[in-house]
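Visitor: just a sequence and a predicted model for now, questions to come.
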Amino acid sequence: MSTYILGLSAFYHDSAAALVVDGIIVAAAQEERFTRRKHDKGFPQHAIDYCLREAGITAAELDHVVFYEKPFLRFERLLETYLGVAPTGFGAFLKAMPQWIHQKLQLPREMNRGLGGLYRKPYVFTEHHESHAASAFFPSPFEEAAILTLDGVGEWATASMGRGRGHRIELTHELHFPHSLGLLYSAFTYFCGFRVNSGEYKLMGLAPYGEPRYVDTILQHLMDLKEDGSFRLDQSYFNYCQGLTMTSEKFARLFEGPPRSPESELTPRELDLAASVQVVTEMIMLRMAHHLHALTGSANLCLAGGVALNCVGNGRLLRESPFERIWIQPAAGDAGGALGAALFVWHQLLDKPRPLTQPDAQSGSLLGPAPDPADIESTLRQRSAVYTRARDEADLCDRVATLLAEGNVVGWVQGRMEFGPRALGSRSILGDPRDRKMQSKMNLKIKFRESFRPFAPIVKAECASDYFDLLPGQESPYMLIVAPVQEDQRIEDDQPAEGLARVNDVRSTLPAVTHVDYSARIQTIDTARSPRLHRLLSAFEAQTECPVLINTSFNIRGEPIVCTAADAYRCFLATGMDALVIDDFILLKDDQPEESVDAHTAYLARFGKD
């Protein structure tokens, strides 16, 4: 008899469900993909239903249901924090309590309802950073590894260190709230006018445009940083313990004025603040990594937690830390906690062995639903869409490669949807990285987002070191490593622009994916994880001598990554994409019937903001 374990995360950020069967990850998905509400933190009902369908079972057949943290411990931390700062913070306390009383402290009731009353066994609650650590180590290809988790905050822990061996993990060191690298980064995200829990990517992308002139200010005033990477934050500069904002008036005085208003013009101050907090973040990550290596002596490092999505910091860990190999959970944030919790029950609590899987046990993180060809055709016919179908995979890849080589932007929907925040070539928008105008075109006319935002390259794994500063055979399959562009691919500008105008400078033979600091957030494509995408890259290389494409997530600003064929077709029509490929169906924008302008306007009004 198989053992079915359902892991859940909910109510804080990116609710998700994951199903593990006899230790094998069968399905995992974020609730946002189904509800179309970005970062949906409600109960993951649709994600649960999908996982059960994928396994072909009902809730009655589940053996264990596990939640990724201990709500009462988190509630204890909230109460102690509010009491510690009282009477300030009373407004934040009043705002938080109704949801806690009616929902978050009633999790068994909520889970009973979500499972239709069919699950009659006890519920399991792991600790937040245990779930992160399990998600980092258990799917990794390592028999043993050091483990580092970094995020905003769980129950009390904001970071943890430990080690995994075989089918066990042990966490030995923790950093506790309110001292948090994730919250420090989010405070600067807020102060620079971006939304907390979604704008951190923007801050990281903005950092290379600025100068890190506030690094000493941060280190001297905001924090007491130790050699082992631990630190204490001076809470007089922050407001997240007692208020509804991240920073205090004292923070604003220190950094020369009030927070930037969202959507207002970015000034040199914001560029320099982004650069400075990024430098400090990397400094802390490296110090923690060196300390962890001294504790464990391991050659391998596994990472999870929201800070593990800082791919610039990850790149420095790969190049400068003592660890020889690094594996990062693709769904490093709270969503991945659902997966980690399920794996923790199987290995740690049930004491089940862990056979090593190469290249890893994450299945390329392609763990969501796949479109059925019959459903695709039905969807397209209902919308009177005009399409052709490729004869076979070779014909499909040749035709799409030609479209890309001609300068077209292509929406690409293939197979199972990605689990985690990155599109990894299953729900992607693709373009030609050699086109110097492609970055601004895709940002402004397709993604409807800030022009400074960089795009990531996908590259055939066997060619990656020809273009990027990676060792031969070094992988970045989940787009979580930033590396420099190789010197012989760079183009130096004698008269570079300043500030955000630098986005238009041509910096390499791949201008659309080379950031202003000559770096790129790389995804290596291999035949084991992504055989069709690898074949497309080979077809593009045959036509252009370039084995690299732009890959960005298939969505517009403020919208989750598309899930279904209907989502993809609607987004395709409402943007400047030239072509859409769903499985072997090929659609050209110029061939489509006239659509209602009102429908497009309504779509963009709902999603075209963040």
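Guide: Looks like it arrived, so ask away. Residues are numbered from 1 along each chain as shown.
Visitor: alpha carbons only for contacts and neighbour counts from here, please
Guide: Noted.
Visitor: not counting residues beside it along the chain, what's closest to residue 11?
Guide: Take residue 11 and drop its neighbours on the chain: the residue closest to it by CA to CA, 6 or more residues apart in numbering is residue 41, 4.6 Å away.
Visitor: which residues touch stretch 399-414?
Guide: 370-371, 425-432, 435, 442, 536-537, 539-540, 543-544, 554, 565, 568, 572, 577-583 (CA atoms under 8 Å, 6 or more residues apart in numbering).
Visitor: ok, back up a step: the residue nearest to residue 11 contacts residue 17, correct?
Guide: No: assessed by CA atoms under 8 Å, residue 41 is found out of contact with residue 17, at 11.8 Å.
Visitor: between those two, point out the one with more neighbours.
Guide: In this view residue 41 and residue 17 are compared by other CA atoms under 10 Å, and residue 17 has more residues nearby, 32 against 20.
Visitor: the more buried one: which element?
Guide: Element membership for residue 17 (DSSP states H and E) is strand 16-21.
Visitor: who does that strand touch, helix- and strand-wise?
Guide: Secondary-structure packing of strand 16-21 (3 or more CA pairs under 8 Å, 6 or more residues apart in numbering; DSSP states H and E): strand 4-9, strand 24-30, helix 45-55, helix 334-344.
Visitor: putting a second one here so we can go through both:
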Amino acid sequence: MGLKGVQLINNSQMKTGTDVNVVGISFGYHDSSCCIIQNGKLVAAAEEERFTRNKHEFSIPQQAFLYCLQEAGISISDIDYLAYYENPSKKLARQIWMGLLPNTSTHRIQALANRLKDPNQYLREIREKLGYTGDIEFIDHHLSHAASSYYFSGFDDAAVMTIDSVGEWATMTYGYGNGNNLSIEEEVNFPDSIGLLYSAVTGYLGFDVNDGEYKVMGLAPYGKPKYVDKIYKLIESSPNGQFRLNMEYFSFLTDDRMYSNNLSELFGQPPRVPESELLDFHKDLAKSLQVVVEEILLQKVNYIHDKFPSDNLCMAGGVALNCVANGRILREGPFKRLFIQPAAGDAGGALGAAAVAYLKLNRAQSIKPMENAYLGPSFTSDYIHKVLESTSINYLDFRNDQDQLLQEVTCNLMEGKVVGWFQGRMEFGPRALGSRSIIADPRDSGMRDLINALVKKRESFRPFAPSVLESKSKEHFDIDHASPYMLETCQVISDLDLPAITHVDHSARIQTVNSKTNPKYTALLERFFERTGCPILLNTSFNMRGEPIVCTPLDAIKCFVKSKLDVLVLEDFVIFQEDVPEIWEYFINRTEDEQKVSVNNLVYTLL
């Protein structure tokens, strides 16, 4: 495919002023998002799903775009460049190739025909729906992924590895960054894809493709690696950077299903019916898949270190959200430091696209490291007060006494209450990091089952993550560095009994918290520690199954009522479930009943 990288534009094209605003967007497939880099700093980023309330929103990020402009304090005319996270022409070439394959489904052919009617649809949508008339840059998908990690890592140099299902043609890339220079030196190309392998088995196990992969990862510790040899029949890895899928077991090239009937024959079991009982077979298959993926990724990490012997590794792409594999890569691999873009999936591609475009305009400048993931909207206490005053909901007001607020929340946590915690700017990426979180006492043996069954309404096998004071993390978890984004797992070594956050294999996907990045959440953890001797809280995302994480105070109130949480903390206000009028539950349930039922994807979005 040739070498790709950041190609700097001519001096005559370079921006000469001091204020430079570059917008990055991703949309068209899943996880639409928008961000803005202002004078080298990432000042705002948000996923469109948080505004539309449609999980994995794919449409153009109109509301996220408006938010980013507002947060940056600029108008649309102040944008110097807009960057889109992939190359539509190259993607269309791959789609045409797929459409010409024998036995391609009628649905696929029709979808392709619709695309061919409007090959410039992304450019047109940007112009029409965002109202933007300036310069637009299309950045290759995996370069966007690579840039989203490397340029925001703070490393002076790093090997860079990206892994997902598919971009234009690439599914995995190996590159190197040094200073402002970033290049992709090698690719693995479609249809060979670790991401599509994982998605195919995800679908076979009865979970939604492009959504349930993390469920397979959570299910794996309950099983035994009985089928590793058979998984290796699906994928053959070479000693270098390449590997190949055995397409005999996959049908995503021509059909609207990820796997072929040969997969069922290989394992001697029919595909699992969604929501049906999980048998030992399903658990063992999940474990086997996870083991193989970890082994291959470790092999490729050693390969890229041989090519680019840096101490630092940067990763992005949807597979980089596999926190179990990430933990092994850091513990067993050759790199001393690892940075993974917190929004490693397609949403984060907007960041990388914006970074590449920014550096094209500003050769002498650099991108400032990502300080935290709190890049979304926030709401003042005065605004929230006005909302609450209009709802007829009773509340406690702690606007003038944060110490008393922390005391109130801590007491409720100690009493076994489940708390919705809504504070500050919303997180960017799939993890709740103490801004839009549901929190609880991790020492409560019944807490995990309670939240899974009554609040999150999700599978009982799925673990919850702990938030821990960074200064106390080494005392309770086998980790020697900060982990602020919940992107790796480690073993629980605490003397405390922590059943609510300890997985069946004694692991946990931790978030370390400090006062620099999240002072209020840190203060709550410190208060809980003072009262209990436990510097840890259970932390899960503030949403119910099938819904995006809450964005606004009204979103939080709706989720609070539906989920039957005990307590809701909206900035400086505390609400108890019993103080919510019954009319709210009627209103929310009626609205929910009238919503259209979404159809789960049966195949990864390849077209």
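Guide: Happy to help now that I have it. All figures in this text were calculated on a predicted structure; none of them were measured in a lab.
Visitor: what's the TM-score here?
Guide: Taking TM-score structural alignment, normalised by the length of the second structure as the basis, the two superposed chains have a TM-score of 0.93; 580 aligned residues with a CA RMSD of 1.7 Å.
Visitor: now the strand holding residue 17 of the first structure, how far from the centre of its chain.
Guide: Put simply, strand 16-21 of the first structure sits 18 Å off its chain's centre (CA atoms, centre = their mean, to the nearest Å).
Visitor: and it, which stretch of the second structure?
Guide: Matched against the second structure by TM-score structural alignment, strand 16-21 of the first structure falls on residues 33-38.
Visitor: helices of the stretch 251-400 of the first structure, start to end?
Guide: Along the stretch 251-400 of the first structure, the stretches classed as helices by DSSP state H, counting those that start in this stretch are 268-296, 311-320, 334-344, 373-382, 393-405.
Visitor: what range in the second structure does the fourth one sit on?
Guide: When the second structure is aligned by TM-score structural alignment, the counterpart of helix 373-382 of the first structure is residues 381-390.
Visitor: report the buried residues of the matching stretch.
Guide: Across stretch 381-390 of the second structure, burial judged by 16 or more other CA atoms under 10 Å covers 381, 384-385, 388.
Visitor: what's in contact with that stretch?
Guide: Residues from elsewhere that reach stretch 381-390 of the second structure (CA under 8 Å, 6+ apart): 395, 399, 553-554, 570-572.
Visitor: just give me how far that stretch sits from the chain centre.
Guide: On the basis of CA atoms, centre = their mean, stretch 381-390 of the second structure is displaced by 31 Å from the centre of the chain it belongs to.
Visitor: chain neighbours aside, what residue packs nearest to the residue nearest the centre of the second structure?
Guide: Closest residue to the average C-alpha location of the second structure: residue 430 at 3.4 Å, with CA atoms, centre = their mean. Nearest in space to residue 430 of the second structure, with sequence neighbours left out and distances taken as CA to CA, 6+ apart, is residue 343 at 6.5 Å.
Visitor: repeat that for residue 141 of the second structure.
Guide: With sequence-adjacent residues excluded and distances taken as CA to CA, 6+ apart, residue 141 of the second structure is closest to residue 86, at 4.1 Å.
Visitor: could you look up the SS state of the aligned residue in the first structure for the one you found?
Guide: Correspondence of residue 86 of the second structure to the first structure, assessed by TM-score structural alignment: residue 69. Assigned with DSSP: H, G, I helix; E, B strand; the rest coil, residue 69 of the first structure falls in the coil class.
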